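1. Pasted the sequence and its predicted model underneath.
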Amino acid sequence: MFAGGGEAALIRRYFQGLTSQREGIVNGIGDDSAVVEPPAEGCLAVCCDTLVEGVHFPADIPAEALGHRALAVNLSDIAAVGGEPLWAVLSLTLPADDSHWLEGFADGFKLLADRYGVALIGGDTTRGSLAVTVTVIGRLPKGGGILRSGAQPGDGIWVTGTLGDAALGLKRWHDRAGVPLSGDPALLAAQLFRPEPRVAAGRALRGVASAAIDISDGIAVDLSRLLEESGVGATLILDDLPRSEAYIAEGGDLATMLHGGDDYELCFCSPPLSAEMVEQLSQQAGTSLTRIGTVDATPGLRGVDGAGNVCALQSDGYDHFSS
């Protein structure tokens, strides 16, 4: 139980009416179930992610950043299939009803939800070790979304944004020894705590991408999952992997880019694109698009370095159940 009026009072104070409302909500927070009207046409996309303290985020993450991150990782999944997010459900496990922490968490969640027009329509709260589960429901045009299974030999492989920033930011956060981060390390940590979901990019890629996946566990393992679903292989040009200026300045290496995870960028495949089409898509996506390789018929993932040497790339990345 929670003090100060208990669970019901906590929900009313911090979450009921938190986000802007939108069409389709018959009844939201306050009943046993939220009730929504599905879109008249098209499909629904549903995703769910759980974040656990010490596994998905450090114990000293700012509360506002956790509120942002908990929603952002789900919006990234909706983006990967080309969807438009509509509604969210939040389940929050708390060690205590800390009003200052809850206000920060709610603020971070609300700011991102309102930016993307996502309405919080229900959820649950309970006492225990800190963990956050968010479910997001979105909509897709008739015919469905962009799947992992459509890549074909000859397709280009592309990524949005840059790679490795969040993983290196986590290292810098752990190494800071209580000193506030500034400069490039702070920029890298911001990519970890407040990832930017590529919702606009996903919608721009409808009808363009043959396959897509969001990069949560590292480009090597996530691209390998896409290739396996499509029954193809690929070769990456390692020197073409996009690096931020902060990443370069902080000495980020290739291994962190390939295997670090937490990028929440989109990796997608497509038939050849003209320079004009790439520029148009980049403007619609609001971020850079970089071609990093080519799909081929030979199973597996390979990399080519600047000297032309070809090597097999291990599909390593974050895995909860790896040994």
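-> Received it, and whenever you're ready, just let me know what you need.

2. from here on, contacts and neighbour counts on C-alpha atoms
-> OK.

3. what are the ranges of the strands in the stretch 201-323 of the chain?
-> Assigned by DSSP state E, counting those that start in this stretch, the stretch 201-323 of the chain shows strands spanning 211-215, 233-237, 265-270, 289-296, 300-304, 310-312.

4. Residue 124 belongs to a helix, doesn't it?
-> No: according to DSSP: H, G, I helix; E, B strand; the rest coil, residue 124 belongs to no helix; its state is strand.

5. Setting aside sequence neighbours, what's the nearest residue to it?
-> Closest residue to residue 124 apart from its sequence neighbours, by C-alpha to C-alpha, 6 or more residues apart in numbering: residue 91 at 4.5 Å.

6. Let me know which of the strands of the stretch 201-323 of the chain is the nearest to residue 244.
-> For residue 244, the closest of the strands of the stretch 201-323 of the chain is strand 289-296, at 12.4 Å, according to C-alpha to C-alpha.

7. same for that closest one, what does it pack against?
-> On a contact count with 3 or more C-alpha pairs under 8 Å, 6 or more residues apart in numbering; DSSP states H and E, strand 289-296 meets strand 156-160, strand 233-237.

8. for stretch 205-219, how far is the first residue from the last?
-> End-to-end span of stretch 205-219 (C-alpha to C-alpha, to the nearest Å): 19 Å.

9. Put this next to the previous one:
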Amino acid sequence: MSGADDAPDDLPDEFGQIARLYRPLTRGAPEAFDLLDDAAAIPSRPGFDLVITKDAMVEGVHFLAGEAPDLIARKLLRVNLSDLAAKGAEPYGYFLAVAWPRDFDWPARQAFAAGLAADGEAFGLALLGGDTVSTPGPLTLSLTMLGWVPAGRMIRRAGARPGDLVMVSGTIGDGWLGLAAARGELPDPDGYLAGRYRLPSPRLDLREVLAAQASAAADVSDGLVADARHIARASGVRLRLELERLPLSDAARAWSNGAAGLAALASGGDDYEIVCTGPSPIPGLTVIGDVVAGEGVEVRAAGALVDVGAGGWRHL
């Protein structure tokens, strides 16, 4: 793992930071070489494919400025784990790149590493390598996550077929409402909504049932409609969604008001649930529509078409 050489004078040097912050996060994985090399060596696992996904987060864009460093670290891991969950993959390890602002001091960096350690232990992840640099801009993070699936069994966005059902896990809209709550724009007396935004729960519990029964899947990060559209595009089909069938938390149900409110919840991001298709209902998921011949996503409420625009977050 490489390091920056222009950190503030009161911080340990690059190798000291690596040794103290990151070496413990390898959890003794021999393929990481104690982060003393510039590369890791990943052994093959007979009968399995290595699944690789990557997400980046920027302060002020993907998390609020001034957020607790340990929560930032844990969210970074979890949004990548959500991608593995949608692929039906078993988490394995990760590579990390961090661009530190000069005002991100040593206690803040220690707290960030502590967040990685907590979720690394919880999800059985080893840090395998990466890079640290400094930046005059906001805190910028990039993480590459690795996981294993039985050979040829990764669940793709392609695979949905006419006649399939469209299903979703958990509840929809809480992450989007949680951002408003975290900004103080929405009442959140018990902190539930802000918690859903700050610390999502990747649906790794669904890996086995998805692998057995889903024809296509994606995690709901950009917004339910937008991520359903990704499946439609990759599969060459049309997904029809019924807003009245959305699974909602009590908080989201109280906020929503008619078709416009439901459409907003279905277009919000940061839920990190799973939207998938399959030929029959999957236990633990809610059926919200079906798959037909055609293209794109069709959204209805009370039988009428609803225009949801982009249906979610646009990265560029």
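-> Done, it's in. Source: prediction; values computed, not measured.

10. on that earlier part again, kindly state which of the helices and strands packed on strand 289-296 of the first structure is positioned closest to residue 221 of the first structure.
-> If you check each of these against residue 221 of the first structure by C-alpha to C-alpha, strand 233-237 wins as the nearest, at 12.5 Å.

11. And that closest one against the second structure, how far off on average?
-> In the superposition against the second structure, strand 233-237 of the first structure averages 1.1 Å from its aligned positions (mean C-alpha distance after the TM-score superposition for the first structure).

12. For that strand, grab the matching residue range in the second structure.
-> The alignment of strand 233-237 of the first structure onto the second structure (TM-score structural alignment) spans residues 238-242.

13. how close does residue 202 of the first structure get to residue 84 of the first structure?
-> Relative to residue 84 of the first structure, and taking C-alpha to C-alpha, residue 202 of the first structure is found at 9 Å.

14. Among these two, which residue is more densely surrounded?
-> Between residue 202 of the first structure and residue 84, counted using other C-alpha atoms under 10 Å, the more crowded position is residue 202 (30 against 23).

15. Grab the nearest non-local neighbour of the counterpart of that one in the second structure.
-> Correspondence of residue 202 of the first structure to the second structure, assessed by TM-score structural alignment: residue 207. Spatial nearest neighbour of residue 207 of the second structure, excluding adjacent residues (C-alpha to C-alpha, 6+ apart): residue 88 at 4.4 Å.

16. picking that back up, quick check: which of the helices and strands packed on strand 289-296 of the first structure has the most neighbours on average?
-> Among these, strand 156-160 has the highest mean neighbour count (mean count of other C-alpha atoms under 10 Å), at a mean of 24.

17. could you say what helices and strands the helix or strand just after that one packs with?
-> Sequence-wise, the next helix or strand downstream of strand 156-160 of the first structure (DSSP states H and E) is helix 165-174. In terms of contacts (3+ C-alpha pairs under 8 Å, 6+ apart), helix 165-174 of the first structure is packed against helix 183-193, helix 245-249, helix 254-259.

18. Tabulate those helices (TSV), appending distance to residue 45 of the first structure.
-> As requested, these are exported to TSV (distance: least, C-alpha to C-alpha, whole Å):
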stretch	distance to residue 45 of the first structure
helix 183-193	25
helix 245-249	34
helix 254-259	28
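
19. Which one, of those helices, ends up nearest to residue 20 of the first structure?
-> Nearest of those to residue 20 of the first structure, taken as C-alpha to C-alpha: helix 183-193 at 23.1 Å.

20. Only the buried residues of that closest one, if you could.
-> For helix 183-193 of the first structure, a neighbour-count test (16 or more other C-alpha atoms under 10 Å) marks 184-193 as buried.

21. Give me the contact list for that helix.
-> 61, 65-66, 68-69, 165-170, 172-173, 246-247, 249-250, 262-263 (C-alpha atoms under 8 Å, 6 or more residues apart in numbering).

22. Apply 7 Å and report the result again.
-> Defining contact as C-alpha atoms under 7 Å, 6 or more residues apart in numbering, one finds that helix 183-193 of the first structure is touched by 65-66, 69, 165-166, 168-170, 172-173, 246, 262.

23. How about stretch 92-105 of the first structure?
-> Contacts for stretch 92-105 of the first structure (C-alpha under 7 Å, 6+ apart): 2, 14, 63-64, 66-67, 124-133.

24. how about a markdown table for the helices and strands packed on strand 289-296 of the first structure, with distance to residue 216 of the first structure added?
-> Shown next, in a markdown table, are these (distance: least, C-alpha to C-alpha, whole Å):
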| stretch | distance to residue 216 of the first structure |
| --- | --- |
| strand 156-160 | 13 |
| strand 233-237 | 18 |
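
25. Helices of the first structure, residue ranges please.
-> For the first structure, the helices defined by DSSP state H occupy 6-14, 63-80, 99-115, 165-174, 183-193, 199-204, 219-230, 245-249, 254-259, 275-285.

26. Identify, out of the ones you listed, the most deeply packed stretch.
-> Among the helices of the first structure, helix 63-80 has the highest mean neighbour count (mean count of other C-alpha under 10 Å), at a mean of 26.

27. what range in the second structure does it sit on?
-> Aligning helix 63-80 of the first structure against the second structure (TM-score structural alignment) gives residues 69-86.

28. how far apart are the matching stretch and its match in the first structure?
-> Here the mean offset of stretch 69-86 of the second structure against the first structure after fitting is 0.8 Å, by mean C-alpha distance after the TM-score superposition for the first structure.

29. Centre of the chain to that stretch, how far?
-> Stretch 69-86 of the second structure sits 6 Å away from the centroid of its parent chain (C-alpha atoms, centre = their mean, to the nearest Å).

30. Give me the contacts around it.
-> Stretch 69-86 of the second structure is contacted by residues 53-55, 91, 108, 111-112, 114-116, 119, 145, 147, 198-204, 207, 217-219, 272, 274 when judged by C-alpha under 7 Å, 6+ apart.

31. Surely residue 52 of the first structure and residue 131 touch.
-> Yes: between residue 52 of the first structure and residue 131 there is a contact at 4.4 Å, judged by C-alpha atoms under 7 Å.
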